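> Give me coordinates for this.
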Amino acid sequence: MIKRILILASAIIIGQFSHAQQAKTPQPDYLALDKAINSVSAVMIHDVVNPPAAARYYNYFMMGAYNLVTLHNKDIVPIGNFIKSYKIDNTISLPANSYDYRIAAVYSILELGKQMLPSGFMLQDDEDKYIELLKKNNIAEAVIKSSVAVAVEMSNKVIAFSRSDNYNRLSGKLRYTPVKGGKNWYPTPPMYMEAVEPNWKTVRPMMIDSAQQFIPVRPTPFSTDSTSEFYRQAYEVYKISQHPSTEQLNIASFWDCNPFAVTTSGHMMIGFKKISPGGHWMNIAGIAVKKANLSFDASVQVLALEGITLMDAFISCWDEKYRSNGIRPETYINRYIDVKWMPFLQTPPFPEYPSGHAVLSNASATVLSYLLGDHFAYADDSEIPYGVGPRSFKSFMQAAEEASVSRFYGGIHFKDAIENGNSQGRQVGADIVKKLKAAQLKPLMSN
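Here you go, the predicted structure:
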């Protein structure tokens, strides 16, 4: 059981930050947002939460903190100004001078995780330790009590909003039945797991208008003809797997982010739990706000907007995955090129087109670039707990490009799924940025 994920990073920031958004003094340890996020991430890893669901959780876990910040900082645009469906009254019953909204914001991340995750009860220990940390920092008992009460009150408001997003109706949908043969996706070794979230397109998005708003161009037509474009793309995956460079394998491993990979040893199957793709990008956002020395309020803003972006990116991506229902390289290559071939990375249990990494990484990079600049350099060691990394990037878009091509190096995506997924992700991100601009939510950094 993984109880903690320690995400440490070093980075270089290029550009000029708004002085109003920079922390004037070092933040006390009890206001460390990354510790609370790492705690909920650890429980999601324990629960093997799938990638789309993990993105949804990150979205809601940060929403309570964002709402609390907007109540006390009029420079932060209220969430209802750019999320049309958000009609919740964020009024808090306790007087503003009776609690510390920053403490309440951190506690709300833990509280939302405790109430929403299947094994959320595990976060009770984190909440207890957080209260002890506050006491060690000489925070008055009355302030602690009031701050916790406010965190719970706001968390309940967020949960009420989350219950209207159709997630609770997914279990009532018809189960997905894979179609064997032809162009269709089919479960892959070694577990032959059933399709992940085939009805995710029915979940309500946060900022994009609908799951169908950014349907990508059609994938390359399926063909078994060795002279066809589809066969060429499959052979390209096969060929690069024969003699990959060390750097290509490092890139594939760094961006693996498979919540539950399985390896076999004789008659035994051994599972490995990792952080989700969305969790990796939440870590990147966390690295960025710390290295930019952003104020607490501005940090919450960046992390909350990243959570929103992840949720919408997965909804848009998953809509297309189960429309095109594309076959994975592993299945195609085993049938038509090499029956014994295996990809470097384990094939995820859902259709191939488009690449989820391409969509969510480019959407995230687009929004983070708007907030923090096009030339934000940083070092990412999010994967150190899993024996990989760190890697350095000159910008968020460079990281997104690498995350996308990593799936080709890993043998689990064709090139068109990556290239068209990149475009789809940038469209999702651009739409979110357009709506943030319309709501007068300005960048935190000028290039």
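
> alpha carbons only for contacts and neighbour counts from here, please
OK.

> wait, residue 158 sits on residue 66?
No - using C-alpha atoms under 8 Å, residue 158 is not in contact with residue 66; the gap is 10.6 Å.

> now stretch 79-90: how far from the chain's centre is it?
22 Å (C-alpha atoms, centre = their mean, to the nearest Å).

> Residue 74 in helix, strand or coil?
Residue 74 falls in the coil class when you classify it by DSSP: H, G, I helix; E, B strand; the rest coil.

> sorry, back to before: out of residue 158 and residue 66, which sits in the more crowded spot?
Set residue 158 next to residue 66 and count neighbours by other C-alpha atoms under 10 Å: residue 66 wins out with 26 against 23.

> For that one, which residues are in contact?
79, 105, 300-301, 304 (C-alpha atoms under 8 Å, 6 or more residues apart in numbering).

> is it possible to export the residues you listed to TSV including secondary structure, neighbour count and distance to residue 351?
Below are these laid out as TSV (DSSP: H, G, I helix; E, B strand; the rest coil; neighbours: other C-alpha atoms under 10 Å; distance: C-alpha to C-alpha, whole Å):
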residue	secondary structure	neighbour count	distance to residue 351
79	helix	20	33
105	helix	32	38
300	helix	27	34
301	helix	26	33
304	helix	25	29
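
> This protein: strands as residue ranges?
16-17, 260-265, 268-273, 378-380, 391-393, 445-446 (DSSP state E).

> Next, the buried residues of the second one.
Applying a neighbour-count criterion of 16 or more other C-alpha atoms under 10 Å, one finds 260-261 buried in strand 260-265.

> what about residue 179, how many residues close to it?
Residue 179: 12 neighbours (other C-alpha under 10 Å).

> Now do the contacts for it.
Taking C-alpha under 8 Å, 6+ apart as the test, what residue 179 contacts is 185-186.

> if I look at it, how far off is residue 195?
11 Å (C-alpha to C-alpha, to the nearest Å).

> Same check on residue 60?
To residue 195, residue 60 is 24 Å away according to C-alpha to C-alpha.

> Also residue 305?
Counting by C-alpha to C-alpha, the gap from residue 305 to residue 195 is 28 Å.

> same deal with residue 119?
Distance from residue 119 to residue 195, by C-alpha to C-alpha: 23 Å.

> quick one, which of these two is more surrounded?
residue 195 (18 against 15).

> The more buried one touches residue 187, doesn't it?
Yes - contact criterion C-alpha under 8 Å: residue 195 and residue 187 qualify, at 7.3 Å.

> Need the overlap of contacts for the two.
With C-alpha under 8 Å, 6+ apart as the test, residue 195 and residue 187 both reach 178, 349-350.

> Wait, residue 237 touches residue 405, no?
No - using C-alpha under 8 Å as the test, residue 237 is too far from residue 405 to be in contact (11.3 Å).

> could you pull out the helices for the protein?
With helices called from DSSP state H, the chain shows them at 33-47, 51-72, 101-116, 124-136, 141-162, 229-242, 246-254, 277-291, 296-324, 329-336, 356-372, 396-409, 415-438.

> I have a second one here; can you model it like the first so I can compare?
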Amino acid sequence: MRYFILISLVFIHTARGQKPTPDPVQHLQPTVFALTMVMIHDVANPPAASRFYTYCLLGAHEIVAQHTPEIPPATQFIRSFKTIPVESSAPYNHQIAALFCMLETGRLMLPSGYMLEEEQQKLTESLRKEGYTNAMITQAKTVADGVAKKIVAYAAADHYLKLSTRLRYRPIRGDGFWYPTPPGYMEAIEPHWRTIRPMLIDTCSQFRAEPPVAFSNDSTSAFYKLAYEVYHEGKNLDEKKRFIASYWDCNPFAINTSGHMMIGFKKISPGGHWMNITSIATRKAGLDFARSIQVHTLVAATLMDAFISCWDEKYRSNRIRPETVINRFIDPRWQPLLQTPPFPEYTSGHSVISTAVAEVLTYLMGDHFAFTDDTEVLFDMPTRDFQSFREAAAEAAISRLYGGIHYRDAIESGQKQGSAIGAFVIEKVKKAGIKPIR
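As a prediction, the model looks like this:
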């Protein structure tokens, strides 16, 4: 009798399209990384990359939330989001559907999204080898495609598509304002990003940073001392500081010059680095599929809002970069270790987003969650061991001083801004009923 009941339960479980083993969570990190690789190929700028991650995860989160009572729907913490009904004419595996939804959303949204078609096929083949039937995979894909289309429609209303219709940015005249920097002298990136609809915070200026130290070329002024600190650090870097700066470079498109020749190198974005850290952490913690999706979604949304908040300040203060100041007033031959990014200096973007995400991950996973970061192995860097998310964020922040691309006050104000954003997100997810995992 017991044998009959067991067989019946397995039959019912399989008939509903829910295979008990293996757990598709093993496919989550490769799926997120597949999105990252296409963004690297497309040279997605840091704010745009955070947006792509958010929407790709949002659909997957909704599919999971509608099948997992302990996962609150995104309507509980995303300000303007409305429930997306998941429609299906037959039972389906919601975990597989969530994975395909991430890839399909990326396929529809990313400039080179067609590259994800190969990833979809790879995932299909892997699932077949694991014992999932063609019928189960096909039904999951059908659900995923439907949700992805609705997510893309929701994303289209966030003002991103209007950015290209706005007037091109022109640098402001004046000694203290940002001006394009060598070697590429590229145009300012996303000067109107503040107009993008936030996901968690109320407005782009909700966490406005304190005003930066006022510009002055007087050698006794506070600003000149900030600039000289960057100059002095750059002239006296030891191997440890050089390594830290290079490790957290996260410049999606760096240009190397040799004579009249310029060579571009593509790298991961700051947000991409933290998305991979999130994958590493959820895997180490042994989280199930649903909770892993939840953590990734919250990190992506935090990244997106942190960039919106930071970019609002960048184009408000419009502050000049250290490289420009040092070349004009201190040493015309000085060069920073890292290539100066093409947008205003204050506040430090990596400081803001790293601190914000570290606070959210600390709430979810614990204050002393040690992990080994292998994100930069792809770019010929070794793995790094960190004892906590906050330790990693603090190192990412100070790396900007060592790299010669930020003044100290932009780093410290960026950390304060990121901490405030992180605290706000934590309070919001608490109200939504999302509890720490530890």
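
> TM-score for the pair, please.
The TM-score (TM-score structural alignment, normalised by the length of structure 2) is 0.94; 419 aligned residues with a C-alpha RMSD of 1.3 Å.

> Neighbours of the residue mapped onto residue 369 of structure 2 from structure 1, how many?
Structural alignment (TM-score structural alignment) places residue 369 of structure 2 against residue 376 in structure 1. Residue 376 of structure 1 has 22 neighbours, counted by other C-alpha under 10 Å.

> I'd guessed residue 376 of structure 1 sits against residue 395; true?
Yes - assessed by C-alpha under 8 Å, residue 376 of structure 1 is found in contact with residue 395 at 4.8 Å.

> If we go by neighbour counts, what in stretch 179-199 of structure 1 is buried?
Buried, per 16+ other C-alpha under 10 Å, within stretch 179-199 of structure 1: 183-188, 194-199.

> Could I get those residues in CSV, plus columns for distance to residue 230 of structure 1?
CSV is the format used below for the buried residues of stretch 179-199 of structure 1 (distance: C-alpha to C-alpha, whole Å):
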residue, distance to residue 230 of structure 1
183, 10
184, 14
185, 15
186, 17
187, 20
188, 19
194, 25
195, 23
196, 25
197, 26
198, 24
199, 27
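
> from those, which single one is nearest residue 444 of structure 1?
Residue 444 of structure 1 lies nearest to residue 197 out of these, by C-alpha to C-alpha, at 35.2 Å.

> Apart from its chain neighbours, what residue comes closest to that closest one?
residue 52 (7.6 Å; C-alpha to C-alpha, 6 or more residues apart in numbering).

> show me the residues around the one you found that make contact.
So residue 52 of structure 1 contacts 197, 200, 311, 314-315 (C-alpha under 8 Å, 6+ apart).

> How about residue 143 of structure 1?
Counting by C-alpha under 8 Å, 6+ apart, residue 143 of structure 1 makes contact with 98-100.

> Can you list which of the residues you listed carry over to structure 2?
When you map the contacts of residue 143 of structure 1 onto structure 2 and apply both residues aligned by TM-score structural alignment, their matches' C-alpha atoms under 8 Å, the shared contacts are 99-100.

> Now distance to residue 390 of structure 1 and neighbour count too, for the contacts of residue 143 of structure 1, in a markdown table please.
Converted to a markdown table, the contacts of residue 143 of structure 1 look like this (distance: C-alpha to C-alpha, whole Å; neighbours: other C-alpha atoms under 10 Å):
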| residue | distance to residue 390 of structure 1 | neighbour count |
| --- | --- | --- |
| 98 | 43 | 14 |
| 99 | 39 | 21 |
| 100 | 36 | 18 |
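
> could you dump the contacts of residue 143 of structure 1 to TSV with distance to residue 112 of structure 1?
Shown next, in TSV, are the contacts of residue 143 of structure 1 (distance: C-alpha to C-alpha, whole Å):
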residue	distance to residue 112 of structure 1
98	22
99	19
100	18
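
> right, and out of the contacts of residue 143 of structure 1, which lies closest to residue 361 of structure 1?
Among these, and counting by C-alpha to C-alpha, the member closest to residue 361 of structure 1 is residue 100, at 34.3 Å.

> so what's that closest one up against?
Counting by C-alpha under 8 Å, 6+ apart, residue 100 of structure 1 makes contact with 143-144, 147.

> How about residue 341 of structure 1?
Neighbour list for residue 341 of structure 1: 330, 333-334 [criterion: C-alpha under 8 Å, 6+ apart].

> how about the nearest residue to residue 44 of structure 2, chain neighbours excluded?
Looking at residue 44 of structure 2 with C-alpha to C-alpha, 6+ apart, the closest residue is residue 252, at 7.0 Å.

> Show me whatever sits in contact with both of residue 376 and residue 395 of structure 1.
When contacts are counted by C-alpha under 8 Å, 6+ apart, the set common to residue 376 of structure 1 and residue 395 consists of residue 369.

> counterpart of residue 167 of structure 1 in structure 2?
Match for residue 167 of structure 1 (TM-score structural alignment): residue 160.

> go on, residue 351 of structure 1?
Alignment note (TM-score structural alignment): residue 351 of structure 1 maps to residue 344 of structure 2.

> so that match makes contact with residue 171?
No - using C-alpha under 8 Å as the test, residue 344 of structure 2 is too far from residue 171 to be in contact (9.8 Å).

> Now the common contact residues for the two.
177-179.

> Next, work out how far apart the counterpart of residue 82 of structure 1 in structure 2 and residue 200 of structure 2 are.
Mapped onto structure 2 by TM-score structural alignment, residue 82 of structure 1 lines up with residue 77. As defined by C-alpha to C-alpha, residue 77 of structure 2 lies at a distance of 6 Å from residue 200 of structure 2.

> Need the overlap of contacts for those two.
Joint contacts of residue 77 of structure 2 and residue 200 (C-alpha under 8 Å, 6+ apart) are residue 428.

> How much space separates residue 188 of structure 1 from residue 287 of structure 1?
35 Å.

> and residue 130 of structure 2, how many neighbours does it have?
If you count neighbours by other C-alpha under 10 Å, residue 130 of structure 2 ends up with 13.

> residue in structure 1 matching it?
By TM-score structural alignment, residue 130 of structure 2 lines up with residue 137.

> Show me what residue 395 of structure 2 aligns to in structure 1.
By TM-score structural alignment, residue 395 of structure 2 lines up with residue 402.

> In contact with the nearest residue to that match once chain neighbours are set aside, which residues?
Excluding the flanking residues, the one nearest residue 402 of structure 1 by C-alpha to C-alpha, 6+ apart is residue 251, at 7.2 Å. By C-alpha under 8 Å, 6+ apart, residue 251 of structure 1 lies in contact with 402-403, 406, 409.
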